[in-house]
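Peer 1: Build the 3D model from these lines:
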Amino acid sequence: MHPRVKEVTQRLIERSHATRSRYLAQMGAAASEGPHRSALQCANFAHGVAGCASGDDKQRLRLMNEANVAIVSAYNDMLSAHQPYEHFPDIIKQALREVGSVGQFAGGVPAMCDGVTQGEPGMEMSLASREVIALSTAVALSHNMFDAALCLGICDKIVPGLILGALRFGHLPMIFVPGGPMPSGISNKEKAHVRQLFAEGKATRDELLQSEMASYHSPGTCTFYGTANTNQVVMEIMGLHLPGSSFVNPYTALRDELTREAARQVTRLTRQGGHYLPLCEIVDEKAIVNSVVALHATGGSTNHTLHIPAFAQAAGIQLTWQDMADLSAVVPTLAKVYPNGQADVNHFHASGGVGYMVRTLLDAGLLHEDVNTVMGHGLSRYTREPFIEEGKLVWREGPTESLDSSILRSASDPFSKEGGLRVLEGNLGRGVIKVSAVAPEHQVVEAPAVVFNDQAELAAAFKNGELERDFIAVVRFQGPKANGMPELHKLTPFLGVLQDRGHHVALVTDGRMSGASGKVPAAIHLSPEAVDGGPLAKVRTGDVIRLDAEAGTLQIMVDLAEWDARKLARQPDDLGIGCGRELFAFMRSAFSPAEKGASVFTKELESLR
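Peer 2: Purely as a prediction, here's the structure:
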């Protein structure tokens, strides 16, 4: 093992000892020698099986040597990534019947699309939806009727929410079931070009719409490497997917067979199946370190600096940004997938995909091999690829070399020697920056601040020609407590255009910049946030700020006496109202700081020490 990976893992184990021990004790107490449904009163059990469409299913559930598998799904028609899940329950139930088990649809969880809500009021409910999904998952599994579970989810807050909830039922075996990406549409380069032309007024709205619909064009996950596809890599390298299953396209024979196999495999992990392996024994400190390594090696979404600490804590593991940054310093960037390159995830998969990445990272000592997975012990099982031979699913060893070195490289010949995630700290607070796609000449910016209280103000200033100069945009009151921490992805085209025109620009915010943040340096997740009295609330337009991603510093160059005398700006009164946002006010007030996952569960989970 690489010494830095060993060091971070060991301190994570030591720091988490009390909470991890308590978590495992809770899961041990929740487990039992037989199915929980055997202890239910007759009326409770009758309620639990009354809806079974098949009399055979009812009879099997009376026999405690048969497994009952919960299906928890984020299906809806509006998310292209989740539309294929419409058909998965029937596929799963039939596969389970064929092996003498039962599948019950235990519950649906909400699933919103950040792509639809970008720049709209609904985006302010996006991060909060992760917590709602966790709660919905817990409700779905609360009936104590189940021996195992399959979790169906892909996109931005959905997978983190599912695993947050699932880990509180970590005594159950579980497999996460992906749906796969849509086939490739127009190139990412073409899509980005039309977006910038529209931002400059050089393309019509009809031309923009035609371009977008040629990119997002069919069922399946969007093909750029944002949060949704980062989720898939993280889940697979944590051993929670079947090997090679993340990026198989929907509505294909291989996709359906992988779904059937997930159903069959989860029954093998139950007590009835004879190889009991609960979720709590898969998600441990080593698996969490592996997830962070995967994030860095692929130049993945900055949203995972919120999500991984949040779900790690649900397993009693206390991950920090410094742990993540220390790993980033030694984990090389192996993939160039949009927005870090021009390829999409289908190209990444064809080049060798997750299997090749696992192989080269294991060879370099950057991943823990001695971990549990849903396929058994050992991450080396994840160097294999699935195929159908004579109607049956088989796994073969994947490629030993990348099939396209412009997209995917070995750990010995990376695109960069580091993962590109850095912690920024200074008198403006503490945050993170992703530099995977930021050119070296743009990684240090010193310029006057232009202060905005929301992204619409910046967009208006751009359109009015007020930003044709060097500046650092300060967009504040965008943190979790202020307005739910919406992504500020709408700012990317405007700032990108200004950078292309030769201006030195950057973004500083207590909000999120999205898993698709790219070439403009963005100091994000600043904590403490402005609404909590953080330093951003004192910044004024014209103040000189220095963002130095190389040194990891973020400083405002204002005389100390003047700075101390300044009053805090107040949050605008009209935030958090309309489009249902007022229903989430209680949740916003309970959010933890960004470094602790911006979660409403942090305080409760910390109390379990």
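Peer 1: from here on, contacts and neighbour counts on C-alpha atoms
Peer 2: Noted.
Peer 1: Next, the contact list for the closest residue to Cys155 other than its chain neighbours, please.
Peer 2: Leaving aside its chain neighbours, Cys155 sits nearest to Ala228 (4.1 Å; criterion: CA to CA, 6 or more residues apart in numbering). Residues in contact with Ala228 (CA atoms under 8 Å, 6 or more residues apart in numbering) are 154-156, 221-222.
Peer 1: pretty sure Ala228 is in a helix, no?
Peer 2: Yes: with DSSP: H, G, I helix; E, B strand; the rest coil as the criterion, Ala228 is part of a helix.
Peer 1: any idea how far Arg384 is from it?
Peer 2: Separation of Ala228 from Arg384 (CA to CA, to the nearest Å): 22 Å.
Peer 1: Next: Met182.
Peer 2: From Met182 across to Arg384, the span is 22 Å (CA to CA).
Peer 1: Over to Lys596?
Peer 2: In terms of CA to CA, Lys596 sits 35 Å off from Arg384.
Peer 1: next one: Ala253
Peer 2: 18 Å.
Peer 1: And these two? Which one has more around it.
Peer 2: Higher neighbour count among Ala253 and Arg384: Arg384, with 21 against 13, using other CA atoms under 10 Å.
Peer 1: was I right about that one contacting Gly355?
Peer 2: Yes: between Arg384 and Gly355 there is a contact at 5.9 Å, judged by CA atoms under 8 Å.
Peer 1: Quickly list what's touching both of these two.
Peer 2: Contacts common to Arg384 and Gly355, judged by CA under 8 Å, 6+ apart, are 243-244, 398.
Peer 1: Compare these and tell me which is most surrounded.
Peer 2: That'd be Gly244 among these, by other CA under 10 Å, with 26 neighbours.
Peer 1: which residues touch the spatially closest residue to it that is not a sequence neighbour?
Peer 2: Among residues not flanking Gly244 along the chain, Glu385 sits closest, at 5.0 Å (CA to CA, 6+ apart). Glu385 makes contact with 243-244, 355, 395-398 under the criterion CA under 8 Å, 6+ apart.
Peer 1: To compare with the earlier structure, here is another sequence to fold:
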Amino acid sequence: MHPTITKVTERIARRSRETRQDYLGRIRRVADRNPTRGRISCGNLAHAFAAAGEDKPALKALRRPNLGIVTAYNDMLSAHQPLEKFPALIKLAARSQGCTAQVAGGVPAMCDGVTQGQPGMQLSLFSRDVIAQATAIALSHNVFDAALLLGVCDKIVPGLLIGALSFGHLPVIMVPAGPMPSGLPNEEKARVRRAHAEGKASREALLEAEAQSYHAPGTCTFYGTANSNQMLMEVMGLHLPGSAFVNPNTPLREQLTLAAGARACQITAQGREYTPLGETIDEKAIVNALVGLAATGGSTNHAIHLVAIARAAGLIIDWNDLDEVSRATPLLTRLYPNGSADVNHFHAAGGMGLVIRELLSAGLLHPDIRTVHGGDLRAQAREPVLDNDRLTWRSPRRQSADESIVRGCSRPFAPEGGIRLVSGNLGRAIVKISAVRPEHRRIEAPARIFDKQEALLQAFRDNELEGDFVAVLRGQGPRANGMPELHKLTPTLQVLQDRGQRVALLTDGRMSGASGSVLAAIHLVPEAAAEGMIARLVDGDTLIIDADAGRLGCAVDSDTLRRRPLNPPELASEHRGCGRELFAPMRAGVGDAESGASPWSENA
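Peer 2: Have a look, this model is predicted:
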């Protein structure tokens, strides 16, 4: 193993010894070699199988496992629309093994693509924790011996996992739906967005470009948070091998879904291959996730979500762990926004099988993790195929089919991974560098202070954003307004950079997983609403962001900054309407971004 990976893994294990032991003790106490539903009363059980139809005799007999399906299906969200058919397939697969399956419950699944820049985006991060709670409610009926979690997108997969980890004695398989076929090339979509930001393309032209990009059932094809989720499930061993990027509504996707249902029957406590989720997600699996995120230039949102997932499993990680892993891990992919290719091109060029094999060969991934398919991580590095309608797996390509998209560790795109920690007298923040050119990774420029996205955009429209500057957008943290993504700013800032200005963003909010080529220090802690130094900055303060050196600071000395009065943004208008008033308890109790932005005190 690479010494840095070993060091970080051992540090996490030491740091987490007490919390991990407590977690494992809790889940082991409830594990049972008999079907779980046998513990409940006859009246309880009768309610549980009253509507089970042909499965009622098997459920009543108390002899074979029963699978719980938790689904994030809705037909507005393109990535989740294909999930409509999955429960029926899983039930067929379960019956083929002599088992049963029931839809345990549904969870909400909002689309960040629909809510970007809108009031609803302020519910996005907290939706992760609502999903976790909904997953726990679904599984709380206590009649299931394993679970299949149907979800794909941004907060949904982390939320499903966090909820399921409260039932860590259950085996869990993640079941994705796959990406939509490729549409309008990403570079063309980005060009039209920039043109519209400058007033050079009409709304009609912009809508047509967007409609050609997002055009069919399946996940959006750029490498944002949704597809980073799928990468993580592969390197953590929670998918059947190679499941991540197979298109929906294809024979191969149908066979993978059937296989997931059948495999879940085989890994319950009633069989010989018991694989509980809580013991599958250990410190090695979490470090594998950090490595995968760095190697592929994945979404910065996982600097928050992975912390929350780990803590749900009794493991404590922080941004130092992520930074050290990223600096030890080469960048192996160029996927939009860190390139022009999409995940379909990536999958065709070698995909996750190639990436996992390369990282294993370099000693950067732990091979000896438990996986839902029964082998170690080496067996995850396989590609699913159909052989006369029979699902089988083959070894990944020996070398990339397109080295402009994915490469091996011997010739990476960059010697270090895609995410950095920056820190200094303003606090700690995350920077995604994989899409930022080296010459743009450092800036020293005056601050321009904004409290709302729209104020920055209006200043652009009024031609007030001249010269070099760092746009400071504060009051966007989890305690302030739920920490919305600020992707709406990306085209505007890219236009300014393309004009030759040196610009950057500093915020206590988030950017999208599709963050672009402008330097952005995000997730700043402490946030403005927690009396962070960002609330003491004024226009004209000289700010320094240096992603390579890991530096974030203000030229004003710290003592002077502390003596300045706080100038927090006005937030009352941000807390009502579009359901935001219902989330006041979450805003009041939420932890900071580096602790996972969780509203539960033990995770904060």
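Peer 1: residues touching Gln272 of structure 1, list them.
Peer 2: Contact analysis of Gln272 of structure 1 by CA under 8 Å, 6+ apart lists 65-67.
Peer 1: Select from those the one having the most neighbours.
Peer 2: Within the contacts of Gln272 of structure 1, Ala67 tops the neighbour count with 28 neighbours, counted by other CA under 10 Å.
Peer 1: Endpoints of stretch 417-432 of structure 2, how far apart?
Peer 2: 9 Å.
Peer 1: Output the residue interval of structure 1 matched by that stretch.
Peer 2: Aligning stretch 417-432 of structure 2 against structure 1 (TM-score structural alignment) gives residues 419-434.
Peer 1: Show me the residue at the heart of structure 1, geometrically.
Peer 2: Closest residue to the average C-alpha location of structure 1: Asn231 at 4.4 Å, with CA atoms, centre = their mean.
Peer 1: where exactly do the strands run in the stretch 251-400 of structure 1?
Peer 2: 372-373, 376-377, 384-389, 392-397 (DSSP state E, counting those that start in this stretch).
Peer 1: What is the corresponding segment of structure 2 for the first one?
Peer 2: Using TM-score structural alignment, strand 372-373 of structure 1 corresponds to residues 370-371 of structure 2.
Peer 1: ok, back up a step: mind telling me what the residue nearest to Cys155 of structure 1 corresponds to in structure 2?
Peer 2: Under the alignment (TM-score structural alignment), Ala228 of structure 1 pairs with Ala226 of structure 2.
Peer 1: and if you look at Ala447 of structure 1?
Peer 2: The alignment partner of Ala447 of structure 1 in structure 2, by TM-score structural alignment, is Ala445.
Peer 1: where does that match fall, helix, sheet strand or coil?
Peer 2: strand.
Peer 1: quick one, what contacts the aligned partner of Ile267 of structure 2 in structure 1?
Peer 2: The alignment partner of Ile267 of structure 2 in structure 1, by TM-score structural alignment, is Leu269. Neighbouring residues of Leu269 of structure 1 by CA under 8 Å, 6+ apart: 173, 275-278, 374.
Peer 1: if we go to 10 Å?
Peer 2: With CA atoms under 10 Å, 6 or more residues apart in numbering as the criterion, the residues that contact Leu269 of structure 1 are 67, 147-148, 172-175, 275-279, 374-376.
Peer 1: Among those residues, which one has the most neighbours?
Peer 2: Going by other CA under 10 Å, Met174 tops the contacts of Leu269 of structure 1 with 34 neighbours.
Peer 1: If we ignore the residues flanking it in sequence, what's nearest that residue?
Peer 2: Nearest to Met174 of structure 1 is Ala149, by CA to CA, 6+ apart, at 4.8 Å.
Peer 1: what packs against the strand or helix carrying that neighbour?
Peer 2: Using DSSP states H and E, Ala149 of structure 1 maps to strand 148-152. Under the contact definition 3 or more CA pairs under 10 Å, 6 or more residues apart in numbering; DSSP states H and E, strand 148-152 of structure 1 sits against strand 68-73, helix 88-98, strand 102-108, helix 126-141, helix 158-167, strand 174-177, helix 253-268.
Peer 1: which residue numbers in structure 2 go with the shortest one?
Peer 2: What it means is strand 174-177 of structure 1. Going by TM-score structural alignment: strand 174-177 of structure 1 matches residues 172-175.
Peer 1: Tell me, how many residues neighbour the corresponding residue of structure 2 for Tyr216 of structure 1?
Peer 2: Under the alignment by TM-score structural alignment, Tyr216 of structure 1 pairs with Tyr214 in structure 2. A count of nearby residues for Tyr214 of structure 2, using other CA under 10 Å, gives 19.
Peer 1: measure Tyr214 of structure 2 to Ile90 of structure 2 for me?
Peer 2: Counting by CA to CA, the separation of Tyr214 of structure 2 from Ile90 of structure 2 is 28 Å.
Peer 1: got the buried residues for stretch 405-419 of structure 1?
Peer 2: Judged by neighbour count (16 or more other CA atoms under 10 Å), stretch 405-419 of structure 1 contains these buried residues: 405-411, 414-415, 417-419.
Peer 1: Grab the nearest non-local neighbour of the equivalent of Asp75 of structure 2 over in structure 1.
Peer 2: Residue pairing (TM-score structural alignment): Asp75 of structure 2 is matched to Asp77 of structure 1. For Asp77 of structure 1, ignoring the flanking residues on the chain, the nearest one in space by CA to CA, 6+ apart is Gln83 at 4.8 Å.
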